[in-house]
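> model this:
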Amino acid sequence: MTSWPAVTVETMLWEPEDVQQMGPGLSAYLGGSRNYVATVPATIAGAAVALPGVVLAAAEDAARELSRFDAELGHRVAAFGPVLLRSEASASSQIEQLTASARAIFTAELGGRGARNATLIAANTASLQSAIETADAITPAAIRQMHAILMVDQPRHTPGEWRAEAVWIGTSSQSPIGADYVAPRWERVPELVDDLVAFSSRVEVPSLVLTALAHAQFETIHPFTDGNGRTGRALAQAILRHRAVTRNVAVPVSAGLLADIQGYHEALTAYRSGDLEPIVARFTEASVRAVVNARQLVADIDQVRAGWQERVRARSDSGVWRVLDIVARTPVVDAPLIARELGIRPQNAYPLLRDLTEQGVLNSKAEYQVGTFWRSDEILKAVDGFAARAGRRQPAQSRPERPSPPRKLPPLRSTKPQPTRREPPGLGF
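This next block holds a predicted model:
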């Protein structure tokens, strides 16, 4: 079934930068002014969503599994919510080839100086938190806010602002000529986002189906100069929350997508040709994998906490137990964080942290110009294990081959020139 509107294309004129200052020989050597093809996404606010019954049934079952996980474990392990959120942030960033250990990510969130990747993933966590907090209203402003938080330390990418230039995915940083994908010209972005938001409000479309299609349309629009992939997956979390599929925790769906990155990219391409089934299937499979993986993470953390109960020597009313409750959801801490959580002064937090360090439950390290951090290597190992499971690729033969329908595009038409910018390869999808 392919009633969904496919993208069309239009021709744009590209000119090398500073072409006016070049001599004709150099301009010709660099390729001179040439046409390239940009995407024109269809509007989808009122488009018919037609999918095989088996695909719809599977998506509905997966949505119920997400809701069941949230209902069963959300109220009991609300404290684990930040762990799952950070795991989703790490996994979502890993799709874009940003990887870092759990220890580095948690340390970066406390202001520790570390790898740039960890800082970016920490920013992604803040974006996902923003997605949850703004889920009551899926609006263009909410989407810009997600991006603004994600990209706060990258001002050259105009955090929270729609792009005012072209972006493309490909190997060349010089021009979009021959790029794998060229996003629509920037003048189209505001109207396309308004259309996407209207589609996201359609209550008759099943929740997970709507989430998958809205995500794919967002990535097709590519409304920002960078960070489109991470923002798009934050948007998916917001829609799941808005549709009440999840209420208590951010179930790490992006981690499920890690199992088949190639399939995810191919599904986006199929979506743009009018074939909805692959992207819905990818989100369905990712949701099921995410639930299984998240349940394992919760079980691992429970096991660690049970071990603490046996090993730690302290009175039942000692503050060390409250510290361990905090460490279970935030496995890298400092004294000010513990003080805020417990409602005590920082100087009173140090004895509790030292006690747990002396008992071998926590390890400490002084961070340059920041202070001392304490960590639970056991909880960090559980989170790293979660990321490792998420990153395991499925065998190629595990996904049935689906023939790609022939792609028919309308004749090209000319438009006015516009400035161009390349988005780094691999980012944004």
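> switch to C-alpha atoms for all contacts and neighbour counts from now on
OK.
> what about Thr372, is that helix, strand or coil?
For Thr372, the assignment made with DSSP: H, G, I helix; E, B strand; the rest coil gives strand.
> can you tell me how far it sits from Ala38?
51 Å (Cα to Cα, to the nearest Å).
> so between the two, which is more surrounded?
Ala38 (22 against 14; other Cα atoms under 10 Å).
> contact partners for that one?
Neighbouring residues of Ala38 by Cα atoms under 8 Å, 6 or more residues apart in numbering: Val9, Glu10, Thr11, Met12, Tyr181, Val182, Ala183, Pro184, Arg185.
> need those in CSV (columns: distance to Ala45, secondary structure and neighbour count).
Shown next, in CSV, are the contacts of Ala38 (distance: Cα to Cα, whole Å; DSSP: H, G, I helix; E, B strand; the rest coil; neighbours: other Cα atoms under 10 Å):
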residue, distance to Ala45, secondary structure, neighbour count
Val9, 20, strand, 19
Glu10, 22, strand, 18
Thr11, 25, strand, 18
Met12, 26, strand, 20
Tyr181, 23, strand, 17
Val182, 22, strand, 25
Ala183, 19, coil, 22
Pro184, 18, coil, 26
Arg185, 20, coil, 25
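> which stretches of the stretch 201-350 of the chain form helices?
207-221, 228-242, 253-257, 261-272, 277-311, 319-329, 335-342, 346-358 (DSSP state H, counting those that start in this stretch).
> so how far is the second one off the chain centroid?
Translated: helix 228-242. Offset of helix 228-242 from its chain centre (Cα atoms, centre = their mean, to the nearest Å): 7 Å.
> another one to check against the first:
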Amino acid sequence: MADAAALALRWEEIRWEPTSEQPLSRAQRARIQPTYAAAVPADIATMEFAIDSVVAAEADDARDAIARFDTELSAMFPSEFAPLSSVLLRTESASSSQIENITTGARALALAEIGAARYGSNASLVAANVDAMNRAVALADRVTPQAILDIHEALMRDEDYARPGRFRDEQVWIGPSPTPHGALFVPPHHDRVAAGIDDLCVFTERTDLPLLTHVAIAHAQFETIHPFNDGNGRTGRALMHALLKAGGATTRTTLPVSAGLLKDTDAYFDALTAYRLGDPGPIVAQFTHAAFAAVDNGRRLARDLETVYAAWSGRVSARRHASVWRVLPLLLSQPALTSATLQERAGISQPTADNALRQLVDARILQRSGDARRNVVYVATDVVEALDAFAARARRG
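As a prediction, this is how the structure comes out:
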């Protein structure tokens, strides 16, 4: 088994070559040295890990809880409620962004997803997170360097400073320091990124580690390599869902694990630090706690949406073969829509979509958003409230 010394970061001295003449205080200038220390992560592709037996047992229990929740959704919701998987995916995407203080409400996110850009860049960033999470889940069979680049490109599209879809080619560091000297953490020099990612991808193919332990270590290693200029946290959290699905824990939906991590971000970052010092136990424990919290919160969201749908069904008076019944389940995954988006999603004509929207407004299921006369946006406020309640529970801890 690997001991702490084998896993712990090494450090290498690298010559400091400033790239700009930014103004510095006297104290900042005094800290600058000719070299700085950058992390050198251990190769983990074939490393064995010693995890405390109690931590390992709890991680296995959490993995079982994830699988039970996945099965429960199938029993709770019949086939026409398949959009619930998209609901949980969206809440996970939003939670993942919130860890990096990119916050948005469920209403703004739903509007951004249908192209209502005027509702702000934060909502647009979280909408991109949904796209990236979809890509992560889709690549569950195999994590490759190109797949990681594709996820990052989806997350950071139009954010040129992050060089979307490209590994970094410069040194980065974490913390407010204007130079690596005195930074909270200095990831590997960019010349080491490609080899580090290759090693990580080989590690993700292993089948000899318990699933949650495997996912937690892969996530911590990715965050340590820090392969991008920006968007590392969101990309890393998207990748963990690919591994959960590849490991068979989730089949129907994306468990909102990042929402569980929201409960104690300080503990999450402390666990990453412990991993870099050679102890993988805390990050495994943090993922375990996050999984249990996510299952509990996900169950509550599922029950809330089940209640919402039952109430809706009691308000619709149309005959059972009417198109409005085809539209109703779509509102769970897309609580903001226009006639055009409804036509596309449901595969119906404009007159049919417009008629369904009128019926849903009359039944107090949809409300008009704003006073536009063209491209009117409708919002299912009951779903928005359920999603916002989910996010609030995650933040409260």
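> re earlier: export the contacts of Ala38 of structure 1 to CSV and tack on distance to Leu210 of structure 1?
CSV is the format used below for the contacts of Ala38 of structure 1 (distance: Cα to Cα, whole Å):
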residue, distance to Leu210 of structure 1
Val9, 25
Glu10, 27
Thr11, 31
Met12, 32
Tyr181, 23
Val182, 24
Ala183, 22
Pro184, 22
Arg185, 25
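> now the helices of the stretch 201-350 of structure 1 as a markdown table including distance to Ser67 of structure 1 and mean neighbour count?
Shown next, in a markdown table, are the helices of the stretch 201-350 of structure 1 (distance: least, Cα to Cα, whole Å; neighbours: other Cα atoms under 10 Å):
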| stretch | distance to Ser67 of structure 1 | mean neighbour count |
| --- | --- | --- |
| helix 207-221 | 11 | 24 |
| helix 228-242 | 10 | 26 |
| helix 253-257 | 13 | 28 |
| helix 261-272 | 23 | 19 |
| helix 277-311 | 10 | 19 |
| helix 319-329 | 21 | 19 |
| helix 335-342 | 29 | 16 |
| helix 346-358 | 37 | 17 |
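> quick one: closest of those helices to Leu150 of structure 1.
With Cα to Cα as the measure, helix 228-242 is the member of the helices of the stretch 201-350 of structure 1 nearest Leu150 of structure 1 (7.5 Å).
> the closest one vs structure 2, average distance?
The superposed helix 228-242 of structure 1 is, by mean Cα distance after the TM-score superposition for structure 1, a mean 0.4 Å from where its aligned residues fall in structure 2.
> what residues in structure 2 pair up with that helix?
Using TM-score structural alignment, the residues of structure 2 aligned to helix 228-242 of structure 1 are 232-246.
> stretch 266-281 of structure 1 now?
The aligned range for stretch 266-281 of structure 1 is 270-285, by TM-score structural alignment.
> what does Glu165 of structure 1 align to in structure 2?
Alignment note (TM-score structural alignment): Glu165 of structure 1 maps to Glu170 of structure 2.
> oops, could you answer that again for Gln309 of structure 1 instead?
Match for Gln309 of structure 1 (TM-score structural alignment): Ser313.
> returning to that earlier point: what's near enough to touch the match of Glu165 of structure 1?
His189, His190.
> does it count as helix, strand or coil?
coil.
> specify which member of the contacts of Ala38 of structure 1 is nearest to Leu235 of structure 1.
Looking across the contacts of Ala38 of structure 1 and measuring by Cα to Cα, the closest to Leu235 of structure 1 is Ala183, at 18.6 Å.
> so that closest one sits against Thr39, correct?
Yes. Contact criterion Cα atoms under 8 Å: Ala183 of structure 1 and Thr39 qualify, at 5.5 Å.
> what range does stretch 196-213 of structure 1 cover in structure 2?
With TM-score structural alignment as the criterion, stretch 196-213 of structure 1 aligns to 200-217.
> residues making contact with the matching stretch?
Residues contacting stretch 200-217 of structure 2 (Cα under 8 Å, 6+ apart): 43-46, 56, 59-60, 62-63, 142-145, 218, 221-222, 240, 243-244, 247, 280, 283-284, 287-288.
> who touches the corresponding residue of structure 1 for Asp158 of structure 2 in this structure?
Here Asp158 of structure 2 is matched to Asp153 in structure 1, going by TM-score structural alignment. Shown in contact with Asp153 of structure 1 (Cα under 8 Å, 6+ apart): no residues.
> Asp153 of structure 1 in helix, strand or coil?
Under three-state DSSP, the three-state class of Asp153 of structure 1 is coil.
> tell me how far it lies from Ala122 of structure 1.
From Asp153 of structure 1 to Ala122 of structure 1 the distance is 11 Å (Cα to Cα).
> same check, this time on Arg345 of structure 1
Counting by Cα to Cα, the gap from Arg345 of structure 1 to Ala122 of structure 1 is 26 Å.
> the more surrounded of the two?
Using other Cα under 10 Å, the more surrounded residue of Arg345 of structure 1 and Ala122 is Ala122, with 24 against 13.
> I figured the more buried one hits Ile105, correct?
Yes. Using Cα under 8 Å, Ala122 of structure 1 makes contact with Ile105 at a distance of 5.8 Å.
> which position in structure 1 pairs with Arg90 of structure 2?
So Arg90 of structure 2 corresponds to Arg86, using TM-score structural alignment.
> which residues touch its match?
Per Cα under 8 Å, 6+ apart, neighbours of Arg86 of structure 1: Ala122, Thr125.
> for it, pull up the helix or strand it's in.
helix 81-95 (DSSP states H and E).
> superposed on structure 2, what's the mean shift for that helix?
Mean deviation for helix 81-95 of structure 1: 0.4 Å (mean Cα distance after the TM-score superposition for structure 1).
> tilt between that helix and helix 319-329?
Angle of helix 81-95 of structure 1 versus helix 319-329, following axes from the mean of the first three to the mean of the last three Cα atoms, to 10 degrees, is 30 degrees.
> after helix 81-95 of structure 1, which helix or strand is next?
helix 102-109.
> chain center to the helix or strand following that next one: distance?
Sequence order places helix 116-133 as the next helix or strand after helix 102-109 of structure 1, per DSSP H and E. Mean-position distance between helix 116-133 of structure 1 and its chain equals 9 Å (Cα atoms, centre = their mean).
> okay then, goodbye and thanks.
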